[in-house]
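*Asks:* Sequence plus the predicted model coming up.
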Amino acid sequence: MAKQPDQKKVAKAKATAKPAAPKSAVPKPAVPKSAASPAKVGKPRGLGRGLSSLLGDAGVAAATGTAMGRGTGMSQNATQATPSPLPAEPISGLTELPIEWINSGPWQPRRRFDKTRLSELADSIRAKGLVQPILVRPQEGASNRYQLIAGERRWRAAQMAQLHVVPAIIREMSDGEAHELALIENIQRADLSAIEEAEGYRQLIESFNHTQEQLSEIVGKSRSHIANLLRLLTLPEPVATMVVQGELTMGQVRPLVGHPDSVALARQIAAKGLSARQVEALVKSGKSGKSGSPAAAPKTADIIGIERTLADRLGLAVDLNWDEARRSGKLVMRFTDLDQFEVVYERLLKD
């Protein structure tokens, strides 16, 4: 027979025992992973990641996805009456703004917008909507007015596509933050010319005291790349304009930096379609005096005017070389594809 417990001892034990605290009474605080081990302190990277630095990767992805749906809807309703969007507050999400409420920002580094590419983008927006939202900030002292920070090509193309509203992310930011972000966002685009990119770097250095090394970290490009681009800003304006207009590349004009005849050489390079290596050889032979022929005399204003007139009429790069002593010369027209050649060919036969 099992021995029964002493009832007096059991009662005494219950009386002296401490009551257990409920498990939910004092919850144990969770320690975030970031607090468990102190993060290493590094150099501030500024606004180098563009929109990602403002929204976070998830925010950008969500905003882009939402914009895709809204953009498609807007594309289909482009010819209808302007919708009445909700009041746009400076919030962290995505909204729709009437396109006429938005003004271009003053910090755009682009000198020109390619009309053909804008037209292609407008066609895409008509078909599929505006996939990526623009970034704006409320305009100080104005009701229902916003200043464009990032996305001017999309905004211009949306106007060409006759959209009434566009997806936008609204942010409150200072003039300095807006200026810096606008420059960095544009620099990270692949379709800027070398001169436009260099001007963006110069503004970041002069306005925000960035070093070339800091810029390298911010935009994710090598320091040598930035240094080489900044040297291009010493080129004469006619040469810089040829780069902006796509007639010459960075590789073609880099050997011309500091050359006394850079303008004449640039026109020769464009007319003959010389490669970067051929340009380097040409400049080297000219500096060392190994060239078999004397240097060409500077072109007169009349010759330059004729070149420009012919270039405008034909749509081609034109190089006119005139030898005053011999009263003779050579006219070179450079075409980049067969379509351009056919246009010139037909005009010559017609005339």
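*Replies:* Received, thanks.
*Asks:* contacts and neighbour counts: CA atoms only from here.
*Replies:* OK.
*Asks:* The stretch 251-351 of the chain: strands as residue ranges?
*Replies:* For the stretch 251-351 of the chain, applying DSSP state E, counting those that start in this stretch gives strands covering 317-323, 328-334.
*Asks:* Determine which stretch of these is the most buried.
*Replies:* Each of the strands of the stretch 251-351 of the chain was assessed for mean neighbour count using mean count of other C-alpha atoms under 10 Å. The highest is strand 317-323, with a mean of 20.
*Asks:* I'd like a version of the strands of the stretch 251-351 of the chain in TSV, one that adds distance to residue 65 as further columns.
*Replies:* Formatted as TSV, the strands of the stretch 251-351 of the chain follow (distance: least, C-alpha to C-alpha, whole Å):
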stretch	distance to residue 65
strand 317-323	43
strand 328-334	45
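*Asks:* Wait, a helix at residue 69?
*Replies:* Yes: assessed by DSSP: H, G, I helix; E, B strand; the rest coil, residue 69 belongs to a helix.
*Asks:* Could you check the one helix or strand residue 207 maps to and say which residues are buried?
*Replies:* Residue 207 belongs to helix 194-208 when assigned by DSSP states H and E. Buried residues in helix 194-208, defined by neighbour count with 16 or more other C-alpha atoms under 10 Å: 194, 195, 196, 197, 198, 199, 200, 201, 202, 203, 204.
*Asks:* Toward the C-terminus, what is the element adjacent to it?
*Replies:* The helix or strand immediately downstream of helix 194-208 is helix 212-219, counting by DSSP H and E.
*Asks:* Just the strands from the stretch 51-200 of the chain, written as ranges.
*Replies:* Assigned by DSSP E, counting those that start in this stretch, the strands in the stretch 51-200 of the chain fall at 94-98, 102-103, 134-138, 146-150, 165-170.
*Asks:* most packed of these?
*Replies:* Each of those was assessed for mean neighbour count using mean count of other C-alpha under 10 Å. The highest is strand 165-170, with a mean of 26.
*Asks:* Alongside the first one, take a look at this:
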Amino acid sequence: MSTKKREKVGDNIEFVIPPARPRTPDAVPSPAPQPAAKTGVGYTTAAIFNTNALRGKTEELQREVDGLKARTQELESDRGAQLLDAAQIVPSRWANRADASFSDQEFLALKAEIQDAGGNVQPIMVRPIEGEGNRFELVFGHRRHRACLDLGLPVLSVIKPLDDRELFAHMERENRNRKNLSPFEQGKMYRRALDEGLFPSMRALAADIGRGSTDVSEAIRIAELPQPVLDAFPSPNEIQFRWAKALADACQRDAVGVKARAHELRAERLPAAAVFKALTGVQDRRGARRSFTQERQLTLGDGRHAVIRNDGKRVVVELDPSLLPSERWEAFEEMLLRFVG
């Protein structure tokens, strides 16, 4: 039996445990990259756009606020409205409505509406007449007042003391914002205000009512046309702003001839554009006009007329065919030869 000591399985095996590693802190995520600050042109442009947008929004809101304030003031005035006898109210001496404005279809429709409602829902404005007790002068609302007067109804009115220039400005702006006055009606109103010294000049009048001086001038031109010319149109209210200069120029060139032609046209009852063309020789188209340097109407007796027209290139004589039958052409030629010879 061997005496050698048997080694057990597993003897002489050494286990070495490595030293514990120092624990490292959890990794901190890197911050996300930030966009570089805008500099130079890019930053300036963005700032301008943002500023302009903000300014535009501010102005829009301010306009809304101003509009609400104006409407609030209007409503407050309306609450103070009272019913007045229409017969106690007289038109302003600067009344700007032509007679035709109280007989057209729009007025008849307004009158029917007021009759159905039992009165005017939208008040008119009047001012007290000093020293005349319960009498008032119209500021604006002439058509509503006339409708109530015709219907025998009291008229809902706001009473407001105003001086002459305040009255004029109120009247002009109110009527222009509601049913536009015709150029003729505007011209009559402006001419009267200047004649009565309400304004020192046409320019001052235009500035006070917020109109361009050209508009005021053209309106006055129309109002100052000779009465026969105004009567040739179906209504002077149909004369347009853009016709003012051509009509005034035609009257200045040949006042007698234009008036004679106007008398003839009145009986023909032509549309306004046709009357304008007949009186001026100007084609009624924007940007395309044909003008004659001179035109003269000749009265030959017994209701017969002739027209001599000079367009700068030739002179044209227009005769009724009955005045120059073909058998008389030779005699007419001989007469012309003697005339020009």
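*Replies:* Good, I have the coordinates. Worth saying up front: this structure is predicted, and the values here are computed from it rather than measured.
*Asks:* Nearest to residue 145 of the first structure among the strands of the stretch 251-351 of the first structure would be which one?
*Replies:* When the strands of the stretch 251-351 of the first structure are compared by C-alpha to C-alpha, strand 317-323 sits nearest residue 145 of the first structure, at 43.0 Å.
*Asks:* Identify all contacting residues around the helix holding residue 207 of the first structure.
*Replies:* With contact meaning C-alpha atoms under 8 Å, 6 or more residues apart in numbering, helix 194-208 of the first structure is reached by 109-111, 180, 183-184, 187, 210-212, 215, 226, 229-230, 232-233, 240, 243-244, 249-250.
*Asks:* Can you say which of the residues you listed are buried?
*Replies:* When those are checked for burial by 16+ other C-alpha under 10 Å, the buried set is 109-110, 180, 183-184, 187, 210, 212, 215, 226, 229-230, 232-233, 240, 243-244, 249-250.
*Asks:* Out of those residues, list just those in helices.
*Replies:* If you go by DSSP state H, those have 180, 183-184, 187, 212, 215, 226, 229-230, 232, 240, 243-244, 250 in helices.
*Asks:* Going by distance to residue 116 of the first structure, which of those wins?
*Replies:* Distances from residue 116 of the first structure to those, taken as C-alpha to C-alpha, are shortest for residue 244 (15.2 Å).
*Asks:* Would you convert the buried residues of helix 194-208 of the first structure into CSV that also reports distance to residue 276 of the first structure?
*Replies:* Output for the buried residues of helix 194-208 of the first structure, formatted as CSV (distance: C-alpha to C-alpha, whole Å):
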residue, distance to residue 276 of the first structure
194, 15
195, 17
196, 20
197, 19
198, 19
199, 22
200, 24
201, 23
202, 25
203, 28
204, 29
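*Asks:* Among the residues you listed, which one lies nearest to residue 156 of the first structure?
*Replies:* Among the buried residues of helix 194-208 of the first structure, and counting by C-alpha to C-alpha, the member closest to residue 156 of the first structure is residue 196, at 18.7 Å.
*Asks:* what residue of the second structure takes the place of that closest one?
*Replies:* Using TM-score structural alignment, the partner of residue 196 of the first structure in the second structure is residue 185.
*Asks:* Quick check: that match vs residue 144 of the second structure, distance?
*Replies:* Per C-alpha to C-alpha, to the nearest Å, residue 185 of the second structure is found 17 Å from residue 144 of the second structure.
*Asks:* can you check residue 340 of the second structure too?
*Replies:* Per C-alpha to C-alpha, residue 340 of the second structure is found 64 Å from residue 144 of the second structure.
*Asks:* And those two? Which one has more around it.
*Replies:* Neighbour comparison, residue 340 of the second structure and residue 144: the larger count goes to residue 144, with 24 against 6 (by other C-alpha atoms under 10 Å).
*Asks:* For the aligned residue in the first structure for the more buried one, which residues are in contact?
*Replies:* Counting by TM-score structural alignment, residue 144 of the second structure lines up with residue 154 in the first structure. Going by C-alpha under 8 Å, 6+ apart, residue 154 of the first structure touches 121, 130, 134.
*Asks:* Of those, which is the nearest to residue 304 of the first structure?
*Replies:* Using C-alpha to C-alpha, those come closest to residue 304 of the first structure at residue 121, 35.3 Å.
*Asks:* how about the closest one, what's its partner in the second structure?
*Replies:* For residue 121 of the first structure, the residue aligned by TM-score structural alignment is residue 110.
*Asks:* To which residue of the second structure is residue 134 of the first structure aligned?
*Replies:* By TM-score structural alignment, residue 134 of the first structure lines up with residue 124 in the second structure.
*Asks:* separation between that match and residue 198 of the second structure?
*Replies:* In this view, residue 124 of the second structure and residue 198 of the second structure are 23 Å apart by C-alpha to C-alpha.
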